[in-house]
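Visitor: Let me see the structure of the following:
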Amino acid sequence: MPQPTPEQLRAALATLADPASGRDLVSAGRIDSLQVKDGLVQVALRVRREEAAAMEPVRRQAEALLAGQDGVRNATVILTAHRDTPAPTPPQGHARGHAHGDPRQQPKLLAEVGAVIAIASGKGGVGKSTVATNLAVALAGRGLAVGLLDADIYGPSLPHMLGVTRRPEVRDDKMLPIKVWGLEAISIGFITAPDTAMIWRGPMVMGALQQLMEQVAWGKLDVMVIDLPPGTGDAQLTLAQRVTLAGAVIVSTPQDVALADARRGVKMFETVGVKILGLVENMSFFCCPECGHRTEIFGHGGARAEAARLGVPFLGEIPLLAGVRESSDSGTPIVISAPENPAAAAFQALAASVQKAIGR
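Guide: Down below sits the predicted model:
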């Protein structure tokens, strides 16, 4: 069955009313973007932040309507709040800092969480999501109420690593986080089809990230682990401004190119006033499963030396073992699937260090 055209989908959305203006969603200018490819539909509805609660029922109606169209395999509708036009610069001598849309002036998100930890890396490919997942599960195993938030909108990997394929339920206009492996988790990947490509502009990504923080019924948590996208971009800056962070854990591999990026990550968080809990050296060394011979494929000790140079704690070494890859692919974190594995022991030691650092 052929997929519908964007024009046909817009015509369908035009049957829904905008609660603010009474006009239909299309003529009211609510459609920020609409994309359809291979039967997968992605729509962003433009809203102001104060309209988000009133527009949530409309978002669900739009998602159900689009999902029911012939030729649509999956439909995802999000609310995206664009930054308001800044207020004019006040005359000299008047108070500053009250411009609309300034994230530093908006209420803090995740305010009920005891400690929010950012897991970051200066570059991709260093195993940051593997570290975030196993750290969160290990913290939960230590008796803490733990949340795990996948902030990588473009490349969500937590659904695969946690073995989750179901969509979260919605209750009282809020998503319920998925309960798995002793923690509560949410990811844009729980909502979209696995092969969906997020072809979104920056404001849309920030809107989706904010929804994952404030439109999810997280409840009272001791710790929230946030798996950030790699780099030092909008997501990292927005998080630092909108969330009171207990600190950041920087993940690197031992080689110089990764350490240079990790150094930038440390400097970025320090610039915005976020404490560095420490550096983790992932893929620190490889042990042959047959003979036990140790090989330092990417070098060794670089993160420890870099932590000492920067004056931040070194949180440990995670070995490169086949069991880590196998457990991630199977959707069972290695601290659960093989607690006796040396990598699992390293993750447990990391969790103990992080728990001590945040005082929980």
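Visitor: contacts and neighbour counts: CA atoms only from here.
Guide: OK.
Visitor: element containing residue 11, please.
Guide: helix 6-13 (DSSP states H and E).
Visitor: Just the buried positions in that helix, please.
Guide: 9, 10, 12, 13 (16 or more other C-alpha atoms under 10 Å).
Visitor: can you pull the contacts of the one residue sitting closest to the centre of the chain?
Guide: Geometric centre of the chain, nearest residue: residue 151, 1.2 Å, by C-alpha atoms, centre = their mean. Under the criterion of C-alpha atoms under 8 Å, 6 or more residues apart in numbering, the neighbours of residue 151 are 187, 209, 226, 227, 228, 229, 235.
Visitor: next one: residue 184
Guide: 146, 147, 148, 177, 178, 218.
Visitor: ok, 10 Å please
Guide: By C-alpha atoms under 10 Å, 6 or more residues apart in numbering, the contact set of residue 184 is 136-137, 140, 145-149, 176-178, 218-219, 221, 224.
Visitor: to compare against the first, here's another:
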Amino acid sequence: MNKADKQLAAVVAEVTDPELRRPLGQMGMLRGAAVAGRAAQVLVALPSRDWPAAGHLEDAVATAACGIAGIETAVVEFTVMNEAEQTALRAQLIGDPAATAGTHEGHGHAEGRAVPFAQAGNKTRVLLVASGKGGVGKSSVTVNIAVALAQRGIRTAVIDADVWGFSIPRMLGVARPPTVIDQMVVPTEAYGVRCMSMGFFAREDQPVIWRGPMLHKALEQFLTDVFWDDPDCLLIDLPPGTGDISLSLAQFLPRSELLVVTTPQPAAQKVAQRAAHMASRVNLQVRAVIENMSWFCGDDGKRYELFGAGGGQALADELDVPLLGQVPLVQQLRSGGDVGKPITAEYPDSEAAGIFREMARLLCEEHLPTRRYNEGLKLL
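Guide: Modelled structure (predicted):
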């Protein structure tokens, strides 16, 4: 390889793949780089045939190559990693199943290894978003807080753990399924939020008829076989109530914190208490209450409390936690969820978007400081 070829290879090796968030050289994806006159030729190995970042990489590599003095055109070609190369890539990203079974060096459900977010020293903050009953807008709250966190530069991910009523992909506007590299799932991303959901594996009109052990295993895979890339914050949208999924997640993620979503009406508040009391029974910390559908503003500018008032504050007082925020009832919040345009991103000047941003700020800065653990402290 001559000097020009080496310079081209060095430049292209630093191009970052947006799915894996790693440079091509580090991932072993750069397979060839050559300069002929004023033209560059680059060969890139994609992790899979349907790699969603292929178009982006073609443009990014060509731009990087043409940024070198003397190069005017660039041709980018692709090949696909073979099975052995995919296995090596998976091992690099989340650990080698054969080498790490029974240790903390890797993770994967089939080998019975620990959930990475539960490991001592793991810096990801896990927030479980719960409600006692359905219909209170818990998933809308989850999505918009996630988007607001991402807007603050927080690396954010969401797991849609409501396997019966999955809705997160639709609310984020994610149309394509995640990609798979040697049984490692690379999650999809929208509005800066990575997500995983049963909705990627079942049609919207297809019921998920599973008993507890299957639910437990599916959640374990979502936590261990997905390349989450160490997010700063992981939000998990729980199904309503206090069933198998909530108990499994309490077991998988004993350090997680609970946000309870309710509406102002006393009936919803009383039911939401059960989710909070379940958390205390399994030693999860309830961190805050969020009240949704708090009021509706009419054309006359007057607030109408359609579902009553005070339920969120009453629940927060009973649990001795802060009321993180009150979200108004607005059409854009509902319609945005239906068509994959979260109000926090698409209508940033709206009152509701401002409230979600303020809740994200409070989560980061004030009421809810991130837990800190002493990595040197181990219980025998």
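Visitor: thinking again about what came up before, in structure 2, what sits opposite the residue nearest to the centre of structure 1 in the alignment?
Guide: Alignment note: residue 151 of structure 1 maps to residue 161 in structure 2; criterion TM-score structural alignment.
Visitor: swap in residue 42 of structure 1?
Guide: Checking TM-score structural alignment: residue 42 of structure 1 goes with nothing.
Visitor: just checking, residue 42 of structure 1 is part of a helix?
Guide: No - with DSSP: H, G, I helix; E, B strand; the rest coil as the criterion, residue 42 of structure 1 is assigned strand and is not in a helix.
Visitor: any idea how far residue 158 of structure 1 is from it?
Guide: 20 Å (C-alpha to C-alpha, to the nearest Å).
Visitor: more neighbours, the two?
Guide: residue 158 (27 against 23; other C-alpha atoms under 10 Å).
Visitor: mind listing what that one touches?
Guide: Shown in contact with residue 158 of structure 1 (C-alpha under 10 Å, 6+ apart): 129-130, 132-133, 148-152, 164, 185-190, 227, 328, 331.
Visitor: Please work out how many residues are found near residue 179 of structure 1.
Guide: Neighbour tally, residue 179 of structure 1, other C-alpha under 10 Å: 13.
Visitor: An error on my part: the question was meant for residue 360 of structure 1.
Guide: Residue 360 of structure 1: 12 surrounding residues under other C-alpha under 10 Å.
Visitor: what's the distance between it and residue 243 of structure 1?
Guide: According to C-alpha to C-alpha, residue 360 of structure 1 stands 18 Å off from residue 243 of structure 1.
Visitor: repeat for residue 198 of structure 1
Guide: In this view, residue 198 of structure 1 and residue 243 of structure 1 are 24 Å apart by C-alpha to C-alpha.
Visitor: start and end residues in structure 1 for the helix or strand where residue 220 of structure 2 lies, please.
Guide: Assigned by DSSP H and E, residue 220 of structure 2 falls within helix 212-224. Aligned by TM-score structural alignment, helix 212-224 of structure 2 corresponds to residues 202-214 of structure 1.
Visitor: unless I'm mixing things up, residue 118 of structure 1 is touching residue 225, no?
Guide: Yes - here residue 118 of structure 1 reaches residue 225: they are 6.1 Å apart, a contact under C-alpha atoms under 10 Å.
Visitor: returning to what we had before: go through the contacts of residue 158 of structure 1 and flag which are in helices.
Guide: Using DSSP state H, the members of the contacts of residue 158 of structure 1 that fall within helices are 129, 130, 132, 133, 328.
Visitor: Name the pair among the residues you listed with the greatest separation in space.
Guide: 132 and 328 (11.8 Å; C-alpha to C-alpha).
Visitor: picking that back up, for the contacts of residue 151 of structure 1, which pairs are in contact in structure 2 too?
Guide: Mapped onto structure 2 and checked by both residues aligned by TM-score structural alignment, their matches' C-alpha atoms under 8 Å, the contacts of residue 151 of structure 1 keep the contacts 187, 209, 226, 227, 228, 229, 235.
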